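In: What follows is a protein structure lacking sequence information:
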């Protein structure tokens, strides 16, 4: 199955297990994305229903490929676009209004390619961090990002800008109960590794040969105790004592590289 067909199939099937986006997303409302990479990726995504594009002449010219002749576009000056986005958001002359992506359910991911890791975030609420994790996850071929619906940012412009296009290609599963989701992940044959600086084992020694799910907690509090208890192993990254910890998005990138580079 081609990549695009596979992605549409994942988004189109009804999930039998928990998952999908709920209160943490825009629901039936609109989503605004901004920035060249986020907007360009959304325009190329056949799963997106596009409503309208606001753009400066320079912003529209920076897009890779031409828009359809009947595409709803309104040219505007930079100050006009500033009023459409979050304060001081770097929109690069492009603001796209579109419908939210359809829900993706956990069982749809677990029935896919088990060789690709799954990234699980426990109460990481900063949209910049979530977007940056998505970007790294997509870069290293992860199968999906899994978050708890109530403790994750909604799909939107800040996440999309930080993800730099990954929002359109990486399945994002939002679940009601993260511990139960980890149980489902284990039943599918994944080894669940929780990353924490207090662990005795290094990540390299904890990595198995088979499917892996990486679990990361929010900066500061880290993983909740119940989530750590649902991991098969806890591991840390080999960082210097000169630095107390890494940003969660940086830690995810390093861990994903370790998974991709394992022998």
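Out: All right, it came through fine. All figures in this text were calculated on a predicted structure; none of them were measured in a lab.

In: Could you use CA atoms for every contact and neighbour count after this?
Out: Will do.

In: how about the helices in this structure?
Out: Using DSSP state H, the helices of the chain run over residues 3-12, 36-44, 57-61, 78-82, 106-110, 127-139, 157-163, 178-187, 203-206, 225-229, 248-261.

In: okay, these, which one's buried deepest?
Out: Ranked by mean neighbour count under mean count of other C-alpha atoms under 10 Å, the helices of the chain are led by helix 157-163, which reaches a mean of 26.

In: elements contacting it?
Out: strand 31-34, helix 36-44, helix 127-139 (3 or more C-alpha pairs under 8 Å, 6 or more residues apart in numbering; DSSP states H and E).

In: Show me what the second one packs onto, helices and strands only.
Out: Pointing back at helix 36-44 there. For helix 36-44, the packing partners by 3+ C-alpha pairs under 8 Å, 6+ apart come out as strand 94-98, helix 157-163.

In: TSV for the ones you listed, including distance to residue 216?
Out: Formatted as TSV, the helices and strands packed on helix 36-44 follow (distance: least, C-alpha to C-alpha, whole Å):
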stretch	distance to residue 216
strand 94-98	30
helix 157-163	17
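
In: try it against this one:
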């Protein structure tokens, strides 16, 4: 009997008193929260994802993207000359140095705040996706897009009529870079691009612009049609380029005044709404029979004509 008592005494039994724990456990915890407020619930995850998407849409055209690369000796030197913000200058190991390489190194050292990194050629090839970097690669912060009103305001500050180019559906960054370069060459005040389904200021655009992007602003808009309508209200004539345009380029007197030139893609041309917004639809005479020109060439021709009239 004593042995049985010892075995029983080793077992865990009920404690004397619960300190009210059982009573509190029986108390209600209030109404069950909605699914969206319950941690880990599928509806809560869906609501959080929806909120993140809404926040990303409200960032607008000035939102920053990822870091960009300026590639090639001429482009890098021009960017450094114009004070483009830069974080790192990559220089190829055992590079065949010339005056551009020496100037790039000197400018980076004089500006300060730019890291100098030596890298083997395969690493630079990988960074630039095989572009012809010529041994120099400049990493710059995400591009800061201007507002379309900034372009017209810059012209007003100079006391001249605005000369602006807008691109509709141009998706090749090299075409954007070529347009930026032409705008700079002929005294334009900037380029306007849509936020979606259009090329942005990538490293490829920087390279094609040959450094002109450092001094020619690019504005990005969520709706190109509304931006053009705002220009019209400000007294700027909107001229669209179209193969079947009603007016020939040489006959358009409006190019001598405040004007926004709209260039569409080589394949589709101007979109319907954008075309309807234009005050004039202009064609470039091409006696050689070519049906169309790419955006960079077409913009350069019209910008030359506008600059000629302004002189």
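Out: That came through, no problem. Here the structure is a predicted model, which means the values were calculated and not measured.

In: Which one, of the helices of the first structure, ends up nearest to residue 120 of the first structure?
Out: helix 178-187 (8.6 Å; C-alpha to C-alpha).

In: post-alignment, that closest one versus the second structure, mean distance?
Out: With mean C-alpha distance after the TM-score superposition for the first structure, helix 178-187 of the first structure departs from the second structure by a mean of 0.7 Å once superposed.

In: Just tell me what residue 244 of the first structure corresponds to in the second structure.
Out: Using TM-score structural alignment, the partner of residue 244 of the first structure in the second structure is residue 291.

In: do the same with residue 32 of the first structure
Out: Alignment note (TM-score structural alignment): residue 32 of the first structure maps to residue 69 of the second structure.

In: these two touch, right, its match and residue 143?
Out: No. Assessed by C-alpha atoms under 8 Å, residue 69 of the second structure is found out of contact with residue 143, at 10.5 Å.

In: Which of the two has more residues huddled nearby?
Out: Between residue 69 of the second structure and residue 143, residue 69 has the larger neighbour count (other C-alpha atoms under 10 Å), namely 24 against 20.

In: give the contact list for that one.
Out: By C-alpha atoms under 8 Å, 6 or more residues apart in numbering, the residues touching residue 69 of the second structure are 128, 137-140, 202-203.

In: Just give the nearest non-adjacent residue to the residue in the second structure that residue 129 of the first structure lines up against, would you?
Out: Counting by TM-score structural alignment, residue 129 of the first structure lines up with residue 175 in the second structure. Sequence neighbours aside, residue 296 is the residue nearest to residue 175 of the second structure in space, at 5.1 Å (criterion: C-alpha to C-alpha, 6 or more residues apart in numbering).

In: Just tell me which of the helices of the first structure ends up closest to residue 150 of the first structure.
Out: Among those, helix 178-187 comes nearest to residue 150 of the first structure, with 10.3 Å by C-alpha to C-alpha.

In: Residue nearest the middle of the second structure, spatially speaking?
Out: With distances taken as C-alpha atoms, centre = their mean, residue 200 lies nearest the centre of the second structure, 4.2 Å away.

In: thinking it is in contact with residue 173, fair?
Out: Yes. Residue 200 of the second structure is within contact range of residue 173, at 6.4 Å (criterion: C-alpha under 8 Å).

In: quick one on the thing from earlier: tell me the spacing between the residue lying closest to the match of residue 244 of the first structure once chain neighbours are set aside and residue 283 of the second structure.
Out: Spatial nearest neighbour of residue 291 of the second structure, chain neighbours left out: residue 243 (7.5 Å); criterion: C-alpha to C-alpha, 6+ apart. Relative to residue 283 of the second structure, residue 243 of the second structure is positioned 5 Å away (C-alpha to C-alpha, to the nearest Å).

In: For residue 66 of the second structure, give me its contacts.
Out: Counting by C-alpha under 8 Å, 6+ apart, residue 66 of the second structure touches 141-142.

In: what's the spacing between it and residue 202 of the second structure?
Out: Look at residue 66 of the second structure and residue 202 of the second structure: by C-alpha to C-alpha, they are 9 Å apart.
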